[in-house]
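Enquirer: Here's a sequence, model it:
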Amino acid sequence: MTIFALKGSLEEITPAQLSEQTCSAVFITDSAHAEETLRTANITYEGVISLRDVVFCKIESQPFCLAGTLSIPKLLDIKGSRHRIQFFIDNKNMVIIDDEEFSLRLVQRIQRSRHNQGESREHFIYNFFSEFMLSDTELLAEHEQKLMELEENVNDGKTDDFLETITPIRKELLILRSYYDEIMDLGRELEEDENGFFEKKQKKYFGTISDRADRLMGRTVHLLEYATQVRDAYQSHVNAQQNKNMEFLTVISTIFFPLTLITGWYGMNFQNMPELKEGYPGVIALSVIVVIVCIIFFKRKKML
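Expert: I've put the predicted structure just below:
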């Protein structure tokens, strides 16, 4: 269990020093010590603590606290496992439960990079959410660049491995869209403050969280639409290529159709046909002439 006192800066304190503090505190622990930490923070939670059951970002009002969960995609493997966190907030303290020490690393990053690290629970929550969403804009920019490269390749006729490349991008964008939607709803729930745990003038931080998630979701939706346009362009290219192939086969069939007629006609072998004895070279010449005429015709029509 790690305890940080909220004094403008995040000051790490021991449990023995906790009773001397009048300010709010943030407790970070793992699921094995969750109940003990909640007791130390004087937070009463009526429910089961299980990080394995965390699949969404959400928050709910309990009689004596706010209970929330965070299911944060790992940026290096969005379709894979997630950072799973439970958190509890009352009118003074906040407890974060995390078995991977991801939350502790976020707090340490806040300590290193932010001058105002959290003078209140509201400001700390804003810093905490902002920190794990910090690289999302860069991630979406990378996806946009990949889609632009795919579009250029389609325009240049380079469509090898197109579906294998765009399908994972679309799946990741769909996951991120749902994730940002959940964060946006969570921020709004915090801003509504059904239990009255937060100061009115401090609730602006939660609105900022919702706005940031809303912007990220908007950009994600834009990229999904762009991915659809790129895929449509690819499908148009494939259809055009198939039409070319069908046109070529049609021309070839048209060229050789007269030859089929000639061979069928002279293959009847009627006894009174004058061509039976000396007509073989003439039929060959006729066939060659027909093929040449057809080729010249289709060349002029730019169909060959």
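
Enquirer: Please count neighbours and contacts with C-alpha atoms only from this point.
Expert: Will do.

Enquirer: Helices of the stretch 151-300 of the chain, start to end?
Expert: Assigned by DSSP state H, counting those that start in this stretch, the helices in the stretch 151-300 of the chain fall at 162-192, 204-266, 275-278, 280-300.

Enquirer: looking at those, which is buried most?
Expert: Across the helices of the stretch 151-300 of the chain, averaging neighbours per residue (mean count of other C-alpha atoms under 10 Å) puts helix 162-192 on top, at a mean of 19.

Enquirer: In JSON lines, list the helices of the stretch 151-300 of the chain along with distance to residue 132.
Expert: Shown next, in JSON lines, are those (distance: least, C-alpha to C-alpha, whole Å):
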{"stretch": "helix 162-192", "distance to residue 132": "11"}
{"stretch": "helix 204-266", "distance to residue 132": "11"}
{"stretch": "helix 275-278", "distance to residue 132": "89"}
{"stretch": "helix 280-300", "distance to residue 132": "63"}
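
Enquirer: I'd like to know which of those helices is closest to residue 46.
Expert: Nearest to residue 46 among the helices of the stretch 151-300 of the chain is helix 162-192; the distance by C-alpha to C-alpha comes to 19.3 Å.

Enquirer: Could you list every helix and strand in contact with that closest one?
Expert: If you count contacts as 3 or more C-alpha pairs under 8 Å, 6 or more residues apart in numbering; DSSP states H and E, helix 162-192 packs onto strand 58-61, strand 66-74, strand 77-89, helix 136-155, helix 204-266.

Enquirer: ok, the closest residue in space to residue 73 that isn't next to it in sequence - contacts?
Expert: Of all residues not flanking residue 73 in the chain, residue 82 sits nearest, at 4.7 Å (C-alpha to C-alpha, 6 or more residues apart in numbering). By C-alpha atoms under 8 Å, 6 or more residues apart in numbering, the contact list for residue 82 reads 71-74.

Enquirer: To compare against the first, here's the next sequence to fold:
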Amino acid sequence: MSCYYRMEERVRLLGKEPPEVWENILAVIPHEELSVAPLPMGLRPPPHIMRGKEQRYCRITFEAGQVAGFFHVPAHTRQATHNCAFTWCGSNVLLVAYDDFVQVCLHRVGQLSAHKNAGSADFIVDFLSVLIQDELPHIQRLEESLSSLEQDVLQGKVSRFIHQMSALRQELNRFNRYYAQLNDMADSVLENVPEWFDSTSLQRLGYFARRVDSLRDETQMLREYASQISTEYQAQIDIAQNRIMKTLTIVTTVFLPLSLIAGWYGMNFAYMPELHWTFGYPAVILLSAVVVCICLYFFKRRHFW
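Expert: Have a look, this model is predicted:
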């Protein structure tokens, strides 16, 4: 349902009916009501906002007297995927809601510090700030998941490593792109409409851009950490394969003399001295056992296992 607010030191709810005078007004309009909402011409969103559900990335556009942006917030372990959009014209802002995510963000904006002589520029910076408010704990959880996965690899618990690592890498890639897109949006605003901000809000927008850049560095570091863990996993697999090959080699080496003995005494030539000997069979068994014991003793002394 559509709601209208006035942007003062704090965002104040006006009601569900559009105001008579549009000045420092924040309009929150559900996407399905956007085409019939009574909006000033400057707040009318461009076509890409109307097709917002089809987008899977963040973008911002600048037209004459209007800034329009779209946010695609990727899903993670404690949050579903969310979309929202905005248009900004003069002292007024339109937020396009696709679900309840916009209301959650507005609640968080209301918990931030009040701004003296606040307006649309301060609200835009506040809204951008709450988008990344919980990102550091999320990155911390990803780091803990990677650390736990590394411990499992070192302990040989690798049965589901590929599935878990694949999910973590996909999540890191999604958020790395998300932070890159937010950083690009902030840089674009600073470059194209710096005159729309006063000195304080401009400084806060620069701080937001640095925070997003820092978050991107953190995700890049975790991506490198994930690659390191994958290398450790491959090393563990190689060690296990080497152990198997070593065991097979030792077994083959131990039984190779027995194969020679079996082939030698299996010829059954007429004049073999042991062919008609009463103790020939037990003697061959004893010889084979002695050969095996000698081989095992030799490998043990050489620390082959």
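
Enquirer: Got a TM-score for the pair?
Expert: For this chain pair, the superposition-based TM-score is 0.90 by TM-score structural alignment, normalised by the length of the first structure; 299 aligned residues with a C-alpha RMSD of 2.2 Å.

Enquirer: how close does residue 271 of the first structure get to residue 283 of the first structure?
Expert: 17 Å (C-alpha to C-alpha, to the nearest Å).

Enquirer: Of all the helices of the stretch 151-300 of the first structure, which one is nearest residue 151 of the first structure?
Expert: helix 204-266 (5.6 Å).

Enquirer: if we can go back for a sec, preserved in the second structure, out of the contacts of residue 82 of the first structure?
Expert: Contacts from the contacts of residue 82 of the first structure that recur in the second structure, judged by both residues aligned by TM-score structural alignment, their matches' C-alpha atoms under 8 Å, are 71-74.

Enquirer: of these, buried ones?
Expert: Neighbour-count burial (16 or more other C-alpha atoms under 10 Å) is assigned, among these, to 71-73.

Enquirer: Export the residues you listed as JSON lines, with columns for distance to residue 115 of the first structure.
Expert: Output for these, formatted as JSON lines (distance: C-alpha to C-alpha, whole Å):
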{"residue": "71", "distance to residue 115 of the first structure": "27"}
{"residue": "72", "distance to residue 115 of the first structure": "25"}
{"residue": "73", "distance to residue 115 of the first structure": "27"}
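
Enquirer: and residue 97 of the second structure, what does it touch?
Expert: With C-alpha under 8 Å, 6+ apart, residue 97 of the second structure has these contacts: 28-31, 83-85.

Enquirer: With adjacent residues omitted, what lies nearest to it?
Expert: Nearest to residue 97 of the second structure is residue 30, by C-alpha to C-alpha, 6+ apart, at 4.6 Å.

Enquirer: got a list of what that neighbour touches?
Expert: 1-2, 96-99.

Enquirer: quick one: which of those residues is most hemmed in?
Expert: Of all those, residue 96 has the most neighbours under the rule other C-alpha atoms under 10 Å, reaching 26 neighbours.

Enquirer: Might you report the residue contacts of that one?
Expert: Per C-alpha under 8 Å, 6+ apart, neighbours of residue 96 of the second structure: 28-31, 34, 84-86, 102.

Enquirer: closest to residue 234 of the second structure among those residues?
Expert: Out of the contacts of residue 96 of the second structure, the member with the shortest distance to residue 234 of the second structure (by C-alpha to C-alpha) is residue 84, at 41.6 Å.

Enquirer: tell me the two of the kept ones among the contacts of residue 82 of the first structure that are most distant?
Expert: 71 and 74 (9.5 Å).

Enquirer: Would you mind grabbing the residues shared as contacts by these two?
Expert: Counting by C-alpha under 8 Å, 6+ apart, the residues touching both residue 71 of the first structure and residue 74 are 82-83.

Enquirer: Residue 122 of the first structure falls within a helix, correct?
Expert: Yes. Under DSSP: H, G, I helix; E, B strand; the rest coil, residue 122 of the first structure sits within a helix.

Enquirer: what sits against it?
Expert: 198, 202-203, 205-206.

Enquirer: what's the spacing between it and residue 89 of the first structure?
Expert: 10 Å.

Enquirer: Next: residue 101 of the first structure.
Expert: Residue 101 of the first structure is 19 Å from residue 89 of the first structure, by C-alpha to C-alpha.

Enquirer: Please identify which of the two sits among more neighbours.
Expert: Per other C-alpha under 10 Å, whichever of residue 101 of the first structure and residue 89 has more neighbours is residue 89, with 25 against 15.

Enquirer: Pull the contacting residues for that one.
Expert: Residue 89 of the first structure neighbours (C-alpha under 8 Å, 6+ apart): 43, 65-67, 95.

Enquirer: so which of these comes closest to residue 152 of the first structure?
Expert: Relative to residue 152 of the first structure, the closest of the contacts of residue 89 of the first structure is residue 67; by C-alpha to C-alpha it sits at 47.5 Å.

Enquirer: so the closest one touches residue 94, yeah?
Expert: No. Assessed by C-alpha atoms under 8 Å, residue 67 of the first structure is found out of contact with residue 94, at 10.0 Å.

Enquirer: Which residues are in contact with each of the two?
Expert: 87-88.

Enquirer: more neighbours, the two?
Expert: Ranked by neighbour count (other C-alpha under 10 Å), residue 67 of the first structure and residue 94 place residue 94 first, with 25 against 19.

Enquirer: Quick one: map the more buried one onto the second structure.
Expert: With TM-score structural alignment as the criterion, the equivalent of residue 94 of the first structure in the second structure is residue 93.

Enquirer: Pretty sure residue 120 is one of the things that match touches, is it not?
Expert: Yes. With contact defined as C-alpha under 8 Å, residue 93 of the second structure counts as touching residue 120 (6.5 Å).

Enquirer: where do the contact lists of these two overlap?
Expert: residue 24.

Enquirer: Just give the nearest non-adjacent residue to the residue sitting nearest the centre point of the first structure, would you?
Expert: By C-alpha atoms, centre = their mean, the first structure has its centre lying nearest to residue 173, at 1.7 Å. By the measure of C-alpha to C-alpha, 6+ apart, the closest residue to residue 173 of the first structure outside its immediate chain neighbours is residue 220, 6.2 Å from it.
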